[in-house]
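Participant: Attaching a predicted model along with its sequence, questions to come.
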Amino acid sequence: MPGRQAVELTLPIQTEFLPVATACVEQTAQAYGMGRVETMHLMLAVEEVLSFLAARLSGGHHLMKLHCHNGRYYMEVVCRFPSNVLPVGAFNITSTVSADDEQSLAEMGLLLAARTADHLAVSAKNGDMEIRFVKNRQYPALPTIPASVAMQGSSRIVEPAPELIKQFAARVAGKYERQAPEYFQAPGKVADMVASGDYGVSLVADGKNNIMAGIFWRNGKQMAEAAGPYVFCDEADAAVQAVEGCLQRLARTSVLCLVIQQPTPDMPAGYFEPLAQDGSVLYRQLAEDNGTLVYAHPIFADYLTDGYRNLFLPRDIRRVENQGEKQSPHSAFAVRMDRPASRVVMESIWAGEDALAVVEQHIQALRQEGFREIYFHLDTGVPEQALLSPALSANGFEPAWIVPWGGEGDILVLAHREEESC
């Protein structure tokens, strides 16, 4: 894919321009190679946002900027407009529609748009509000391939050609099954993820180009997050070669650290230190960390201070708490579910005054769904998120570990203790 493809359109927030907005999304999605179903979902999202805004913003002089980005394995549509009239509460998984509630009926389209997106984000800056819808491309089903193979010849690090990446993904899915991230079920998607530049992979192969081991990671601005290592042979050094290949590649980037969540039993000793006490999250410093600002509510400030001291990370902790200032009335949270592992991660989309009740509603719904592990990722680089701390603590969330540079700043991972929820 030559460079980063993007299409932008600015149009009046008026119902007459609905066909223009949806046609832009449709034609762009077709040019990006998106399927019909994914295209229809993105068209619906833009149509509902523009319709909602047009019904509430009078005067006809307001403009919406539409941005369509080709991520190769996904398409992102961004709507930006100069208003905070969007009811962010409609984006919660706990939102419902009642025939007796006119407001909920008016927000039904936004709720449907949010449910059809694979990822949703809302932000505000300089008087503008921005909503991002992401839809993943659909890929063919996983081909059948042996999970393990007898090595032929000596093992070596190989360049990640698309066919080798697809072979690697298929072997991961075959051997590790539900223990591996879901995207390994679509080898073509994994190849596109690497080709996009968002992800990297270190592959070890034998003399016949049979993949013996590998490790896969997401490239961030300051942090890389890896999955693996995955080993498909009895060669003792295969995992070591894969990890060292990963570290060598990352050493040529601006990434400061590498984090591995849920490492496999094939992880060689001596390369990482634990972030979580049970060893389920590993960490390695790759370059000098000159520090950053951390916004923390007093409830979690002491934990963060001790955590940074143990990690030898320089951080300037700024204490943040509400001092009577007016907040947004509504909160919204994103939820990432891993049903096979019975694990879910919550993140803030929008912080508001009703956070205590909305978090409680999410916890109740997720427990009823049978999720045993519930985590919240609190971004310490966003001061508004620090204000969520009292609501999270009251609902039974406690600090578990810190992920350096996991978001805008560091991520404070909170684990939910069911017996202490309010």
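Facilitator: Perfect, thanks for sending it.
Participant: Could you use CA atoms for every contact and neighbour count after this?
Facilitator: Fine.
Participant: Against residue 135, how distant is residue 40?
Facilitator: Plainly put, residue 40 is 10 Å away from residue 135 if you go by C-alpha to C-alpha, to the nearest Å.
Participant: Those two: who's more crowded?
Facilitator: Neighbours were counted for residue 40 and for residue 135 using other C-alpha atoms under 10 Å; residue 135 has more, 22 against 16.
Participant: show me what contacts that one?
Facilitator: By C-alpha atoms under 8 Å, 6 or more residues apart in numbering, the residues touching residue 135 are 38, 41, 42, 74, 75, 76, 117, 118, 119.
Participant: JSON lines for the residues you listed, including secondary structure, distance to residue 195 and neighbour count?
Facilitator: JSON lines is the format used below for the contacts of residue 135 (DSSP: H, G, I helix; E, B strand; the rest coil; distance: C-alpha to C-alpha, whole Å; neighbours: other C-alpha atoms under 10 Å):
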{"residue": "38", "secondary structure": "helix", "distance to residue 195": "21", "neighbour count": "22"}
{"residue": "41", "secondary structure": "helix", "distance to residue 195": "25", "neighbour count": "21"}
{"residue": "42", "secondary structure": "helix", "distance to residue 195": "23", "neighbour count": "25"}
{"residue": "74", "secondary structure": "strand", "distance to residue 195": "12", "neighbour count": "21"}
{"residue": "75", "secondary structure": "strand", "distance to residue 195": "15", "neighbour count": "23"}
{"residue": "76", "secondary structure": "strand", "distance to residue 195": "17", "neighbour count": "21"}
{"residue": "117", "secondary structure": "coil", "distance to residue 195": "23", "neighbour count": "19"}
{"residue": "118", "secondary structure": "coil", "distance to residue 195": "21", "neighbour count": "15"}
{"residue": "119", "secondary structure": "strand", "distance to residue 195": "21", "neighbour count": "16"}
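Participant: here's the one I want to compare it with:
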Amino acid sequence: MEPRLTVQLTLKAYDVLLPVATGFVEKTALTFGLGKKEALTLALATEEVFLYLCHISNPETELEIRCRSNAYCTATDFLFEAEGFQMKAFNLTAIPSFEDEASTQEAGLLIAARLVDRFNLQYVGKRLLLTFVKDKAYPEIGDLEPPVSMPLSRFFICRPDGEEIKAAVRMIRQYCRDRFNPPEVDFPGKVADIFASGELDAALAMDKAGHIGGALFWSRDVPEGVECIGPYIFHSESDPEMAVALLNHCMEEIARSGAAGLINRYSGTGLPTGYFESLGVLTFSRGDGTRVDVETSYRHLREDKGIAVWAHPDLAPFLESQYKKFVLPREIQWVTVEGEKKSSFSVLSAEMNRFGHWAVLRPLVYGEYAATVLADHVRLLEKEGFSSIFFEMDLKNAWQAHFTQGLLKNAFEPRLLIPYGGKGDLVVFQRRVQSEA
């Protein structure tokens, strides 16, 4: 596992210190392994944020900038006083305006958000933590032929090295291309780096001659759950117990992790019978315009002693039926609106896959105009050809439940409840297509 490094800079909100801030981010990103183009892009995003913060802050206000290394990306954090910060510029639908000085400054935030691959906003007490993430540039799969797919009657399970990871990914692209696969399979080098970072683990089924017969990947991105990808079996005549062996190995590896459950959204060439419960399906569009239902499954890893969750009363029928169906002990706490003040605007992030025509919206800030902000995002995404639009709501965070009425108003319906799929249980909504709405 590669070591992760963090470098921090604290400075006053003086615009004359701009070269210090941008130089710090660019040089640190280069040191952490980003290419020159990506490091410069991150520095340009830093420039826009720093100048905006100087514009709205008292010059004596301290700003913190942190750069964090990872094998496949660099993250830059900005920690600052929240007052006066216009978060609505981070919406995908935000339109730059240059009518006055304030609008021009806000346009800089919009530019910054478009320069990075991902961003996040969260409150830390009375301060805001803004995180920009820039990925390394990776080549797509080239002309290199994947290993030959061979039927394995005898095999053993092992943890791969980086080259074996890349070979397995190329085999997925070649022999499992008709399956619903995560977008990362287009970039074997990126998968190898995520594996090296420790965020992803894997197991391969191999024979003594070194032939690869199957693969399974898993990661722990949430506190109480593990998500697995696969199993992939590369030849239909291989030992039928190969998929079972890969999953058993995964569960042995994570047994001492304390995880509550195993989540599967990408089932590879198929899950063994009886290993998982189906949570339901999400509907995706193929390139030819046809639609396909993709199943999400779950397996308990230990006794579920129950947790408290937050939800809007309009979601009660769905939640109560799901918790009863899957025998999940939950205390549902209902959110209310009782005249309290809320943020002046709602903010969403959008993960988009143009090849697959799908997008996932996630809430960053709940405030005024939530239903309108949702409608604007839907309108833009559908105009851009995204036919499958999802929204993920984490029931650990009470404020996210307030988006429920806006979602229902915009023809979203709850499709999945994933136990421990976020900080708490995760509800996945999908917008009904026009013919269904």
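Facilitator: On my side now, so go ahead. Since the structure is predicted, the reported quantities are computational estimates derived from the model, not experimental observations.
Participant: Work out the TM-score between the chains.
Facilitator: The TM-score (TM-score structural alignment, normalised by the length of the first structure) is 0.94; 421 aligned residues with a C-alpha RMSD of 2.1 Å.
Participant: ok, back up a step: filter the contacts of residue 135 of the first structure by whether they're kept in the second structure.
Facilitator: Using both residues aligned by TM-score structural alignment, their matches' C-alpha atoms under 8 Å as the contact test, the members of the contacts of residue 135 of the first structure still in contact in the second structure are 38, 42, 74, 75, 76, 117, 118, 119.
Participant: host element of the aligned residue in the first structure for residue 361 of the second structure?
Facilitator: Taking TM-score structural alignment, residue 361 of the second structure has residue 346 as its aligned residue in the first structure. Using DSSP states H and E, the element containing residue 346 of the first structure is strand 343-350.
Participant: do residue 216 of the second structure as well
Facilitator: strand 212-219.
Participant: Packing partners of that strand?
Facilitator: Helices and strands touching strand 212-219 of the second structure, by 3 or more C-alpha pairs under 8 Å, 6 or more residues apart in numbering; DSSP states H and E, are helix 162-175, strand 201-206, strand 225-233, helix 242-254.
Participant: Closest to residue 22 of the first structure out of the contacts of residue 135 of the first structure?
Facilitator: Checking the contacts of residue 135 of the first structure against residue 22 of the first structure by C-alpha to C-alpha gives residue 42 as the nearest, at 8.5 Å.
Participant: mind listing what the closest one touches?
Facilitator: Residues counted as contacts of residue 42 of the first structure (C-alpha under 8 Å, 6+ apart) are 25, 77, 113, 117, 133, 135.
Participant: Of those residues, which belong to strands?
Facilitator: Among those, the subset assigned to strands under DSSP state E consists of 77, 133, 135.
Participant: My read is that the match of residue 361 of the second structure contacts residue 379, right?
Facilitator: No. The criterion here is C-alpha atoms under 8 Å, and residue 346 of the first structure misses it with residue 379 at 11.4 Å.
Participant: ok, these two, which is more surrounded?
Facilitator: residue 379 (25 against 20).
Participant: Can you give me the distance of the more buried one to residue 255 of the first structure?
Facilitator: 18 Å.
Participant: Now which residue in the second structure aligns to residue 273 of the first structure?
Facilitator: Superposed on the second structure with TM-score structural alignment, residue 273 of the first structure falls opposite residue 277.
Participant: So that match versus residue 266 of the second structure, what's the distance?
Facilitator: Taking C-alpha to C-alpha, one finds residue 277 of the second structure at 14 Å from residue 266 of the second structure.
Participant: between those two, which one's more packed in?
Facilitator: Between residue 277 of the second structure and residue 266, counted using other C-alpha under 10 Å, the more crowded position is residue 266 (22 against 15).
Participant: Please list all residues in contact with the more buried one.
Facilitator: 180, 181, 182, 228, 229, 230, 296.
Participant: Having no further points to raise, I will conclude here.
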